[in-house]
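> Sequence plus predicted model, see below.
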Amino acid sequence: MPPDPDSGEQDGLGLLCVNCGWGVARLFVQYSPGNIRLMKCDNCKAVADPYIECEFMIIFIDLILHKTRAYRHLLYNMLHAKTSDIKGILLKSSLMFLILDAFRVSLVMKGDNSWDLLTSNMAFTRTCIKVLLDVLFGNFIFISVLWLAVRLLLKLKYDESRYKEIMLAILVSSYFKIFLLAMMIWEFPSSVVFIVDIFVLSSNTVAFSVITQLRTSTCIALFFTAHAAKFLASRWLQTVL
């Protein structure tokens, strides 16, 4: 359902002006294939979403630079066209998130020389189980902290669509984990894993701020707490297993 252009900044996945966050009815008018006119925002009078005419690489660079405009384009205007398939997007994003997180845990364990102790199939199986439990338990703690904070800060009652939108924002803003795959090709110190974690935290913060309209300082504190809880939970699990 298209947003009300007079309703101001939206709470859900609706069309927005990437500059001021004001709701817009449409982003462009298409006269013929390849011939479009970008619409202007009624609030700030600027082009509502200039990213429509940009290559994906330009958008990706602006996401890396943590530009709020790029995150508004991604979370509202780009995903808006696929809201009917948000469950499919969530499923694929969650699967990729868990796979990359499992790879991250395996890199941390490699740095701790955990893989060097594998002398049998039994030991290999046990280590794989540890990685799986670490990923599942750590992310359970991470999501639990976020959900609790969302309910307290936004005073949300159970709203499945709203929670899906917030969850999608968290998953897609964790794209920095992809850079860990470079460690399969080139040799990097294990500290790179924690540098990537810092970028994931900052990206999560920007995306969460955009999707909830909370203050940046509040989002930083929230995600620092959630990531710290996940780290401590993972460390505790490693000592127990």
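Arrived safely. Numbers count the residues shown, from 1 in each chain.
> all contacts plus neighbour counts: C-alpha atoms, from now on.
Noted.
> Now do the helix or strand containing residue 62: which elements does it pack against?
Take DSSP states H and E as the rule and residue 62 turns out to sit in helix 56-64. Helix 56-64 is packed against helix 68-72, with contacts defined by 3 or more CA pairs under 8 Å, 6 or more residues apart in numbering; DSSP states H and E.
> Check the offset of stretch 59-73 from the chain's centre.
Distance of stretch 59-73 from the chain centroid (CA atoms, centre = their mean, to the nearest Å) equals 12 Å.
> Same question for stretch 203-219.
Here stretch 203-219 is found 11 Å from its chain centre; the criterion is CA atoms, centre = their mean.
> One more to weigh against that first structure:
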Amino acid sequence: MDKNEFRCIECNEKAAELHRDYRNGILKITICDSCQKPVDKYIEYDPVIILIDAILCKTQAIRHILFNTSLNIHWKLCVFCLLCEAYLRWSLLHGSEPSSDPADFIRYTREWDFYGKFGLAALELCAFFCGVLLFLWAVVGCLQGGTLQLSLLLRALLLSCYGKVLLIPAVIWEHDFSPLCLGLIKLFVLVSNSQAIRVILNSSRRLSLMAVCLGLLSETCVAQACKKLPWSIQDMITFE
């Protein structure tokens, strides 16, 4: 990564380097000039510890991942999360149709319903991102006169959707409280999105929550429109 991309995980100030190499295997973590704390303590941590702190939505861990690493899997993670969500919707679609014929399962796998659910999930995710980015562009870019790094913000939002991977265990371990589990997973993803926005913009919690709520409203409107339009987008996509 370029030197000007490093950030202190404590105060969010820019840093020229994360550590200094004195040769012979001697490394010393750089101290931030602003807060007098280590710029990034996580460079010495095990990846498992970093992942746990990121799941706990710790600001320092998220700053480490977004600013001080070259992690570039956000698009792959996005596609995988969409596949998880599409599989959940597809399983709920055919889960209420029990059959003892093994050929039925093969027939279902060849149907276009799964791809239709994937398209709907992608459309709703795009609506969510558009609502968040437009709100932040209007508030930060226009009203506050600041600069908004859309590419970095989009990368943060994509990475913060990792909680959707939990949809697969929710389908595998079916039980009577699955709606509650799905609701908790959705809440966890929204909290992660909000924390990612706070880290990128170094903003207040109120601004990030407002952005996430507007994105959720946009996503909900698109989902309802797909169901209620006269020509039924959902029926055309899923061939039901």
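Alright, I've got the coordinates. Being a predicted model, the structure only gives us computed values, none of them experimental.
> related to what we said a few turns ago, pull up the aligned stretch in structure 2 for the helix holding residue 62 of structure 1.
Matched against structure 2 by TM-score structural alignment, helix 56-64 of structure 1 falls on residues 47-55.
> same check, this time on stretch 142-150 of structure 1
Counting by TM-score structural alignment, stretch 142-150 of structure 1 sits on residues 128-136 of structure 2.
> Check which residues of the matching stretch are buried.
For stretch 128-136 of structure 2, a neighbour-count test (16 or more other CA atoms under 10 Å) marks 128, 129, 130, 131, 132, 133, 135, 136 as buried.
> Superposed on structure 1, what's the mean shift for that stretch?
With mean CA distance after the TM-score superposition for structure 1, stretch 128-136 of structure 2 departs from structure 1 by a mean of 1.8 Å once superposed.
> What is the aligned counterpart of residue 162 of structure 2 in structure 1?
Residue pairing (TM-score structural alignment): residue 162 of structure 2 is matched to residue 175 of structure 1.
> give the contact list for residue 164 of structure 2.
81, 84, 85, 185, 186, 189 (CA atoms under 8 Å, 6 or more residues apart in numbering).
> And the second one? What does it align with in structure 1?
Correspondence of residue 84 of structure 2 to structure 1, assessed by TM-score structural alignment: residue 100.
> which non-adjacent residue is nearest the residue most central in space within structure 2?
Central residue of structure 2 (CA atoms, centre = their mean): residue 161, 1.9 Å from the mean position. In this structure, residue 161 of structure 2 finds its nearest non-sequential neighbour in residue 189, 5.6 Å apart by CA to CA, 6 or more residues apart in numbering.
> quick one: the one you found from residue 163 of structure 2, how far?
Going from residue 189 of structure 2 to residue 163 of structure 2 by CA to CA, to the nearest Å gives 5 Å.
> tell me the contacts of residue 78 of structure 2?
Neighbouring residues of residue 78 of structure 2 by CA under 8 Å, 6+ apart: 158, 159, 161, 162.
> Please produce JSON lines containing these, extended by secondary structure.
JSON lines is the format used below for the contacts of residue 78 of structure 2 (DSSP: H, G, I helix; E, B strand; the rest coil):
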{"residue": "158", "secondary structure": "helix"}
{"residue": "159", "secondary structure": "helix"}
{"residue": "161", "secondary structure": "helix"}
{"residue": "162", "secondary structure": "helix"}
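> Quick one: which of those is the most crowded by neighbours?
When the contacts of residue 78 of structure 2 are compared by neighbour count (other CA atoms under 10 Å), residue 159 ends up highest, at 24 neighbours.
> where do the helices sit along structure 2?
Remark: helices assigned in structure 2 by DSSP state H are 47-55, 59-67, 74-95, 102-109, 113-136, 150-159, 167-172, 178-201, 205-228, 233-238.
> and of those helices, who's closest to residue 17 of structure 2?
Among those, the nearest to residue 17 of structure 2 by CA to CA is helix 59-67 (11.8 Å).
> What is the neighbour count of the closest residue to residue 86 of structure 1 other than its chain neighbours?
Nearest non-adjacent residue to residue 86 of structure 1, counting by CA to CA, 6+ apart: residue 164, 7.9 Å away. Other residues near residue 164 of structure 1 come to 15 when the count uses other CA under 10 Å.
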